[in-house]
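A.B. asks: next comes the sequence, and after it the predicted model I'd like to discuss.
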Amino acid sequence: MGKPTGFMEYDRQTVKERQPAERTKDWNDYTIPLSNEEVAKQGARCMDCGVPTCHTGMDLDNVTTGCPVNHLIPEWNDLVYRGQWKEALHREHLKNNFPEFTGTACPAPCEGACVLGINEPPVAIRTVERSIIERGFAEGWVVPEPPKSRTGKKVAVIGSGPAGLAAAAQLNKAGHLVTVFEKSDRVGGLLTYGIPEMKLSYDMVQRRVNILEQEGITFITSVEVGKNYPSSKLKDDFDAVVMCTGATVHRNIDVEGRDLKGVHFAMDFLHASTKSLLDSNFEDGQYISAKGKNVIVIGGGDTGTDCLATSVRHDCASLVQFDVYDKKGAIRDEKGNPWPQYPKVHRIEYGHKEAAATFGEDPRAYAVMTKKFVGDESGQIKEVHTVNVKLKIDENGNRIREEIPGTEKVWKADLVLIAIGFSGPEQDLIQQLELETEVNSRVKAEYGKYTTSVEGVFAAGDVRRGQSLIVWAINEGREAARECDRFLMGTTVLP
């Protein structure tokens, strides 16, 4: 603990942001890094608790609290305060292969579990995390570290999202020959095509992939195992397989007019936008444009917020985001949401700020349920009909939403984006490999073991646990690699 009084002397400070009205004119990173001195002060706020809860991930009230990869948070906070940045980077990488991804796009459940957060703003853990890794790259400290020897064992990793990349990185460290299959034309999965450029740039993903390639990992893109690469070849070509294909089946809305033109899944919108931007700076026109349109985003989560930010940059005419939940309070409810649960509070994220700067007000409408979509004579969406709802508990203890009479409303719409998450993984490859499944068609594999019903095939990340966080994907990818190494070698060198 570098400064025992740091948490009393310094206020919480996170990364700065460019002005919303300025940043919506481009697709560059919307944040501005803190100086090294400012980051050191944030590290000094860490209390070095007797029993720190920030670094141990768990689910409380169905929400993650603490860090699932068990980051050595108090240690690298202290090291940054003392100016030992290179050692702090080493401590980061001990538990997390990709702190740049979590430091950029993770919702920071570690901060929700910070002991200081009981009665003060928590330590700015995510800001310190990203600052360490970015300085590491800037100083040339992040370099390829290929294994000193090879086992001769070959492993296929299917999917190049955070789980697949983590599994590949760890298996390569163990000396195995790793091939990563990615069905898209670029590596990264939802890191690349599910998170917009201004939030997590493809350059950041490619920077890490370049290192992994130099360490000996082979990446094969535009190849979908089970379609243009026969699943039967996996057994012939590889000694083991790690399934990290994610949970990409969209959760849909079953309302009248769902098949109208102009109603899209949010991820289709985001994927096409990023691909067109990276391919041609939108000159190819191969994307769903929000330009000049009245846009409605259905869903109040992070993906919905990304749709707001993307639509503003497309130069939409108007923007509304429906949230089926009531507006949360500014502070944590100590009875219903006590520490160290992740704080369920009202947040104003980057996309909300940008929409407000563009249109003069926060774009969110709360406790709104979509009733139907109405189109014009050509089958194009023109209206969304809604009603307000309130949450009730029925006689069986189930949570239901009751419509409030007199709150019906009609909204003008030219483009509707459905951002209510994913229901589970795609089934084609799972069925071809004859893997046993469970709830929501997830691959059945015990947490901590990751073995499927087929010997030599492991499953990790969202394909096993369902839609979740980047940090859980990295956790599972690392652990699945450990168990795969144990299967291949009889013992394991991986943590």
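C.D. replies: Nice, I can see it.
A.B. asks: hey, let's count contacts and neighbours off CA atoms from now on
C.D. replies: Will do.
A.B. asks: report the contact partners of Arg464.
C.D. replies: Counting by Cα atoms under 8 Å, 6 or more residues apart in numbering, Arg464 touches Gly246, Arg442, Val443, Lys444, Ala445.
A.B. asks: following the helix or strand where it lies, which helix or strand comes up?
C.D. replies: Here Arg464 sits within helix 462-465, counting by DSSP states H and E. Downstream of helix 462-465, the first helix or strand assigned by DSSP H and E is helix 470-489.
A.B. asks: please point out which parts of that following helix sit buried.
C.D. replies: Residues of helix 470-489 classed as buried by neighbour count (16 or more other Cα atoms under 10 Å): 470-485, 487-488.
A.B. asks: how close does the residue lying closest to Ile217 once chain neighbours are set aside sit to Ser222?
C.D. replies: In space, and not counting its chain neighbours, Ile217 is closest to Val178: 5.3 Å by Cα to Cα, 6 or more residues apart in numbering. Relative to Ser222, Val178 is positioned 17 Å away (Cα to Cα, to the nearest Å).
A.B. asks: so Glu87: helix, strand or coil?
C.D. replies: The three-state assignment at Glu87 reads helix, by DSSP: H, G, I helix; E, B strand; the rest coil.
A.B. asks: put this next to the first one:
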Amino acid sequence: MSTPTGFMEYKRELPIDRDPAERVQDWQEFHKHMSSEQLRTQGARCMDCGTPYCHTGIELPGGTSGCPVNNLIPEWNNLIYRGLWREALDRLHKTNNFPEFTGRVCPAPCEGSCTVGLIGDSVTIKTIEHAIIERGFEEGWVVPQPPKVRTGKRVAVVGSGPAGLACAAQLNKAGHNVTVFERADRIGGLLVYGIPTMKLEKHVVQRRVDIMEAEGIDFVTNTEIGKDVSAEQLVSDFDAVVLCGGATKARDVQIDGRELKGIHPAMDYLNGTIKSYLDSNLEDGNYISAKDKNVIVIGGGDTGSDCVATALRHGCKSVTQFGTHAKAPLERDTVNNPWPQFPNVYTLDYAHEEAKAIFGSDPRAFSVLTKKFVGDDNGNIKELHTIQIERTVDETGRKIYKEIPGTEQVWKADLVLIAVGFEGPEKTLIDQLSLEQDRWSNVKARYGKYTTNVDKVFAAGDMRRGQSLVVWAINEGREAAREVDKYLTGSSVLP
């Protein structure tokens, strides 16, 4: 323990973000950094609990509790307090291949289950994690570490998102020859095309990919397995195949007027902007623009929030984000949302802070159900009709929506973005390999084993578990690598 009374002596502090009105003028990350002394003080608030829920990584009602990759959080908090940054980096890398990703985009369920949060504000775990890995890069401590011995076994990883990259990194450490196939033109999966640059700048992803390439991993872009290369051929050419293609089949809405022009899936909107930005700094115009438009985002999750932030940077006239959920309370409901569940409380995400700074209010509309889209004479969207709802959950856990009469409303709209989640993985590979699926249409493979019904074929990440957190993808990629290593060699020293 750094100091037994640190959580009483010091208050929780977070890095100061760039001014919202300023940062919407560019596409750079919005966080600033804390000094080493500030971070040391924050590390002192960690109590090194006897049962540290911060790194338990378990599923509880309402979401994940603790860190799914089981980061040794109290250990590196203490090391930062003692000024041992290199040792802290080693402990961090022991459980997490990519802390530079999770330190930026993870919602930090570790902080939600921090014991200090029972009586006050939790430890600033995510901030410290981010600082450790960035210090590691600045000092030159993060360098390629290729394996000393190769096994001669060849493994194909399909998909270069966080699950695929984690799996590839671990298999390479075990000495296998790993090839990662990516259908896009850049390596990174949703880390590149999916998460906006203001949350995760893409040079951060490429920095890690360059290290992995120097360690001996082969990356193949612009190659879609199932189309450019058949799934059967891949299985024939490699000793094992790990499917990490994600849950990329977007869920749509069945609403009158859906066919109108100006209504788009959220990922088409986000990915088009990201690619145009990376290719030409948006000069090629190959993206859906929100400039001077009234924008409605249907969907209250992170993807919807990213659409809000992107629309602001495009220069939209207005932006509103619809959610079917009710507005969260200002304080945790200790009866229905007790510790160590992730706290369901009202907060402003980065995008909502920005919209409030530009337009004067939180852009979210809660408990809203869209009833129909209405277009103009040219078939373009011009307005949405909605009604307020009350959402309840029955005894089976099924959500029930009850419309509230008299709450109908009409909203002006020139651009509508659908961000209501994903239905699971795409079917091409699944059909070609005759893979079994679970009741949610994900590839059927037991957690902890990752084996499918087809010999040599494994599945991990969102393709196996459905849409989830980046940190769960890293967890599954690492564990799948261990199981593949066992399959190929009979045993494994991988964690």
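C.D. replies: That came through, no problem. The structure displayed is predicted, hence computed values, not measured ones.
A.B. asks: TM-score for the pair, please.
C.D. replies: Aligned and superposed, the two chains score 0.99 in TM-score terms (TM-score structural alignment, normalised by the length of structure 1); 495 aligned residues with a Cα RMSD of 1.0 Å.
A.B. asks: returning to what we had before: isn't the residue nearest to Ile217 of structure 1 up against Ala168?
C.D. replies: Yes - contact criterion Cα atoms under 8 Å: Val178 of structure 1 and Ala168 qualify, at 6.2 Å.
A.B. asks: the more surrounded of those two?
C.D. replies: Higher neighbour count among Val178 of structure 1 and Ala168: Ala168, with 32 against 25, using other Cα atoms under 10 Å.
A.B. asks: trace the more buried one over to structure 2, please.
C.D. replies: Here Ala168 of structure 1 is matched to Ala168 in structure 2, going by TM-score structural alignment.
A.B. asks: these two touch, right, its match and Val157?
C.D. replies: Yes - between Ala168 of structure 2 and Val157 there is a contact under Cα under 8 Å: 6.8 Å.
A.B. asks: joint contacts of these two?
C.D. replies: With Cα under 8 Å, 6+ apart as the test, Ala168 of structure 2 and Val157 both reach Val178, Thr179, Val180.
A.B. asks: how far away is the second one from Thr151 of structure 2?
C.D. replies: This means Thr179 of structure 2. Counting by Cα to Cα, the gap from Thr179 of structure 2 to Thr151 of structure 2 is 14 Å.
A.B. asks: could the shared contacts of Ala168 and Val157 of structure 2 be laid out in CSV, adding secondary structure and distance to Val69 of structure 2?
C.D. replies: Below are these laid out as CSV (DSSP: H, G, I helix; E, B strand; the rest coil; distance: Cα to Cα, whole Å):
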residue, secondary structure, distance to Val69 of structure 2
Val178, strand, 22
Thr179, strand, 24
Val180, strand, 22
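A.B. asks: can you put these in JSON lines and add distance to Gln25 of structure 2?
C.D. replies: Listed next are the shared contacts of Ala168 and Val157 of structure 2 as JSON lines, based on distance: Cα to Cα, whole Å:
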{"residue": "Val178", "distance to Gln25 of structure 2": "41"}
{"residue": "Thr179", "distance to Gln25 of structure 2": "39"}
{"residue": "Val180", "distance to Gln25 of structure 2": "36"}
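A.B. asks: buried residues, the longest strand seen in structure 2. List them.
C.D. replies: Of all the segments of type strand in structure 2, defined by DSSP state E, the longest one is strand 381-393. Of the residues in strand 381-393 of structure 2, those buried by neighbour count under the rule 16+ other Cα under 10 Å are Ile381, Lys382, Glu383, Leu384, Thr386, Ile387, Gln388, Ile389.
A.B. asks: packing partners for the one helix or strand Asp279 of structure 2 maps to?
C.D. replies: Per DSSP H and E, Asp279 of structure 2 falls inside helix 266-280. Counting contacts by 3 or more Cα pairs under 8 Å, 6 or more residues apart in numbering; DSSP states H and E, helix 266-280 of structure 2 packs against helix 302-314, strand 415-418.
A.B. asks: quick one on the thing from earlier: between Val178 and Ala168 of structure 1, what contacts are shared?
C.D. replies: Val157, Ile217.
A.B. asks: quick one: buried residues of stretch 259-270 of structure 2?
C.D. replies: Of the residues in stretch 259-270 of structure 2, Leu260, Lys261, Gly262, Ile263, His264, Pro265, Ala266, Met267, Asp268, Tyr269, Leu270 count as buried by neighbour count, 16+ other Cα under 10 Å.
A.B. asks: out of those residues, the closest to Glu201 of structure 2 would be?
C.D. replies: Leu270 (14.1 Å; Cα to Cα).
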